[in-house]
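Student: Sequence first, predicted model second:
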Amino acid sequence: MTLPAPLTGVVPPVCTPLTPDREVDVPSLTALVDHLLEGGVDGLFVLGTSSEAAYLTDRQRRLVVETVIGHVAGAVPVLAGAIDMTTPRVLDHVRYVTGAGADAVVVTAPFYARTHPAEIARHYRLAAARSPVPVLAYDLPVAVRSKLTADLVLELAAEGVLAGLKDSSGDEGTFRTVVTGARAHPAVTGFSVLTGSELVVDSALAMGADGAVPGLANVDPAGYAHLYRLCRAGEWELARAEQERLCALFAMVRVGDPGRMGSGSSALGAFKAALHLRGVIACPATAEPQIPLSAEETAAVGKHLAAAGLL
């Protein structure tokens, strides 16, 4: 299908269910997609952070994107991450995800080696030149060590290189500059500005964002779809109450003991434990070398679900 310009609404970054031996669990992945569609989401983003794309082999990445696109069958747009350390590897990913039918590709800045802003700009221009579908930038400085500046994003948007931005930087000032700059720039049309935050979706939409890509929407897609529609209807007090319910639910990402695991193990483990407890996926396993949640930590996830009315 053609990607809407701008893309709006709730576009969850789809988790990748795994079997106990850490292979992609295809039946659970299609069940998760059905769960998200039934929750009223407006698109899907595969092979991003919440998909554990950095942990998957190229073979597993291909299986994920082919499975989801085939199962969705055009019901909603599917965005696919083309995320890797260098431009040549990103171009390889662009080729196979677009060949599988992705409606857009999502690309971070290069990483591992430090890069200059001119090299980042060149990276995006090359990706757009090779991609038959729109390219969105993924601002994720915690992982790639480069913060995309508002000036660079708007410059590439005005050139037609970028069709949108998924902002997971946590820098709300720069995010607002992109939102207002895209609205004011005469050469920028149809540009999608999406927040990657679970916690400030109502605020982002109030300042003019087009939508959200919240990892927690795997667990409660209907909640985020409801929040989005309340905001669009101008029901700001009701939206604030729903956002606060989702903020309380998001506390599940901190159930893991920081003395024995990292924040990523805790967060992704909590999302998958929640999906397992809700009966959506068969196994809560995360990719190696992430540390699994204990029985007590999983029980704490269940308490968050119960408090949010989801269990």
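Tutor: Noted; the coordinates are in hand.
Student: contacts, neighbours, all on C-alpha from now
Tutor: Noted.
Student: so where does residue 193 fall, helix or strand?
Tutor: Element membership for residue 193 (DSSP states H and E) is strand 192-195.
Student: can you give me how far that strand is from the chain middle?
Tutor: 11 Å (Cα atoms, centre = their mean, to the nearest Å).
Student: Can you name every helix or strand that it contacts?
Tutor: strand 164-167, strand 211-212 (3 or more Cα pairs under 8 Å, 6 or more residues apart in numbering; DSSP states H and E).
Student: which residues in the stretch 151-300 of the chain form helices?
Tutor: Secondary structure of the stretch 151-300 of the chain by DSSP state H, counting those that start in this stretch: the helices cover 172-184, 201-206, 221-232, 236-250, 263-277, 295-307.
Student: among those helices, which is nearest residue 156?
Tutor: For residue 156, the closest of the helices of the stretch 151-300 of the chain is helix 172-184, at 10.9 Å, according to Cα to Cα.
Student: Now render the helices and strands packed on strand 192-195 as JSON lines, adding distance to residue 252 and mean neighbour count.
Tutor: JSON lines is the format used below for those (distance: least, Cα to Cα, whole Å; neighbours: other Cα atoms under 10 Å):
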{"stretch": "strand 164-167", "distance to residue 252": "22", "mean neighbour count": "25"}
{"stretch": "strand 211-212", "distance to residue 252": "20", "mean neighbour count": "28"}
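Student: List the contacts of the closest residue to residue 215 other than its chain neighbours.
Tutor: Leaving aside its sequence neighbours, residue 215 sits nearest to residue 13 (Cα to Cα, 6 or more residues apart in numbering; 5.6 Å). By Cα atoms under 8 Å, 6 or more residues apart in numbering, the contact set of residue 13 is 44-51, 213-215, 217-218.
Student: and these, which two are the farthest apart?
Tutor: Maximum distance among these (Cα to Cα): 15.4 Å, for 47 and 217.
Student: try this one side by side with the last:
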Amino acid sequence: MPLPTPLSGVVPPLCTPLTPGGDIDVPSLRALAERLIGAGVTGLFALGSSGETAYLSDARRRTALRTVVEAAAGRVPVLAGAIDMTTARVLDHARAAAGLGADALVVTAPYYTRTHPLEIAGHFRRIREAVDLPLFAYDIPMAVHTKLPSRTVLELAADGTLAGLKDSSGDDGALRRLLVELRRRGLDATFSVLTGSELTVDGALLAGAHGVVPGLGNVDPEGYVRLYAHARAGRWADAAAEQDRLAALFAITDVGDEAVMGRSSSALGAFKTALHLLGVIDSPATAAPQVPLGDAATKSVCRLLEDGGLL
């Protein structure tokens, strides 16, 4: 479906349900997409960090994206992550996503080797020239070891290379300055800025962001839809109260035992465990080499869901 300009609202980055053997659990992924659409989200982002795209083979990426596109059935746009180390590899993913019916692409800077801002700009331009889909830059320095320079983002917004930005940098000051400069240049009416920071959505919306891409939105999409509605209506006290509740719920990402697992295992395992406890997906399995949550962590997730009014 045509992508709204600018894209706004709540666009959750879907988890990718897996079978215990590591295959894509197609029925569970369809159920998750249906749940999010029913909650009132404005788009779906497949194959992002919450979707474990870095852990999936190319064939499994295609299966996941095909499933999400078919489940959406044109009701909301589907953004597809085309995330990889080099321009050539990203182009392969981007062309596959276009062939599967994605409505837009989400791409990081190249990684593995460090790149210069001019090389990053060239990377995005080559992708946009090769694949005729709206292109969103994904700023996630924790994963790619490069912070997208605001100057580069502004340049690519002005020349039409980029349709928007998913900001997961955690740098709220830089985000605020970017939003101010977009407004000064008259680009905020066409260029979409979506925050990926689940804990500061109310502040980002107050500063002028167009929407949010919340991993926790897999678990509580209604909460983020309410938060966005409160903010757009100027009910900032209500928005802050909803944000506070979601911030408490976000503690599920900290339940993993740091002695035996990494941050990804804890956070993504918690999202999937919550979805399993809520009856949305069949298994909380995560992709290897991530470690599953233990019994104590699962009980903590259950308690936090109860505290958040979800169970």
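Tutor: Sure, I can see it. As the structure is a prediction and not an experimental result, all values here were calculated from the model.
Student: where does the TM-score land?
Tutor: For these two chains in superposition, a TM-score of 0.99 is obtained (TM-score structural alignment, normalised by the length of the first structure); 311 aligned residues with a Cα RMSD of 0.8 Å.
Student: Just the buried ones from the contacts of residue 13 of the first structure?
Tutor: Buried members of these, scored by 16 or more other Cα atoms under 10 Å, are 44-51, 213-215, 217-218.
Student: Throw those into JSON lines and include distance to residue 178 of the first structure, thanks.
Tutor: Formatted as JSON lines, these follow (distance: Cα to Cα, whole Å):
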{"residue": "44", "distance to residue 178 of the first structure": "23"}
{"residue": "45", "distance to residue 178 of the first structure": "21"}
{"residue": "46", "distance to residue 178 of the first structure": "24"}
{"residue": "47", "distance to residue 178 of the first structure": "24"}
{"residue": "48", "distance to residue 178 of the first structure": "22"}
{"residue": "49", "distance to residue 178 of the first structure": "22"}
{"residue": "50", "distance to residue 178 of the first structure": "24"}
{"residue": "51", "distance to residue 178 of the first structure": "26"}
{"residue": "213", "distance to residue 178 of the first structure": "17"}
{"residue": "214", "distance to residue 178 of the first structure": "19"}
{"residue": "215", "distance to residue 178 of the first structure": "22"}
{"residue": "217", "distance to residue 178 of the first structure": "24"}
{"residue": "218", "distance to residue 178 of the first structure": "27"}
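Student: nearest to residue 188 of the first structure, of those residues?
Tutor: Nearest to residue 188 of the first structure out of those is residue 213 (Cα to Cα; 21.6 Å).
Student: Residue 203 of the first structure and residue 101 of the first structure: what is the separation?
Tutor: 33 Å (Cα to Cα, to the nearest Å).
Student: which one of the two has more residues nearby?
Tutor: Taking other Cα atoms under 10 Å, residue 203 of the first structure and residue 101 do not tie; residue 101 has more neighbours (20 against 17).
Student: give me the element the aligned partner of that one in the second structure is part of.
Tutor: Residue correspondence, TM-score structural alignment: residue 101 of the first structure in this structure matches residue 101 in the second structure. Taking DSSP H and E as the definition, one finds residue 101 of the second structure inside no helix or strand.
Student: ok, residue 101 of the second structure - contacts?
Tutor: Taking Cα under 8 Å, 6+ apart, one finds 66, 69 in contact with residue 101 of the second structure.
Student: Please tell me how far it sits from residue 95 of the second structure.
Tutor: 10 Å.
Student: Residue 228 of the second structure too?
Tutor: Applying Cα to Cα, the value for residue 228 of the second structure to residue 95 of the second structure is 33 Å.
Student: Compare neighbour counts for these two and give me the winner.
Tutor: residue 228 (25 against 18).
Student: For that one, which non-adjacent residue is spatially closest?
Tutor: Residue 228 of the second structure sits nearest to residue 9 (Cα to Cα, 6+ apart), 6.6 Å away.
Student: Count the residues that sit near the counterpart of that neighbour in the first structure.
Tutor: Per TM-score structural alignment, the equivalent position to residue 9 of the second structure in the first structure is residue 9. Look at residue 9 of the first structure: counted by other Cα under 10 Å, it has 23 neighbours.
Student: What residues does residue 9 of the first structure make contact with?
Tutor: 41-43, 210-212, 225, 228.
Student: what's the closest of those residues to residue 301 of the first structure?
Tutor: Nearest to residue 301 of the first structure among the contacts of residue 9 of the first structure is residue 225, at 21.7 Å by Cα to Cα.
Student: The closest one: what's it in contact with?
Tutor: Residue 225 of the first structure neighbours (Cα under 8 Å, 6+ apart): 9-10, 39-41.
Student: Pick out the most distant pair among these.
Tutor: That would be 9 and 39, which, of these, are the farthest apart (Cα to Cα) at 12.4 Å.
Student: one step back: what's the most buried one of the helices of the stretch 151-300 of the first structure?
Tutor: Highest mean neighbour count of the helices of the stretch 151-300 of the first structure: helix 263-277, a mean of 24 (counted as mean count of other Cα atoms under 10 Å).
Student: Pull out the buried residues from stretch 9-26 of the second structure.
Tutor: 9-19, 23-26.
Student: Mean per-residue distance, the helix or strand containing residue 80 of the first structure versus the second structure.
Tutor: Assigned by DSSP H and E, residue 80 of the first structure falls within strand 78-81. Following the fit onto the second structure, the mean deviation recorded for strand 78-81 of the first structure is 0.3 Å by mean Cα distance after the TM-score superposition for the first structure.
Student: separation between residue 195 of the second structure and residue 203 of the second structure?
Tutor: 10 Å.
Student: Oops, could you answer that again for residue 106 of the second structure instead?
Tutor: On the measure of Cα to Cα, residue 106 of the second structure and residue 203 of the second structure end up 23 Å apart.
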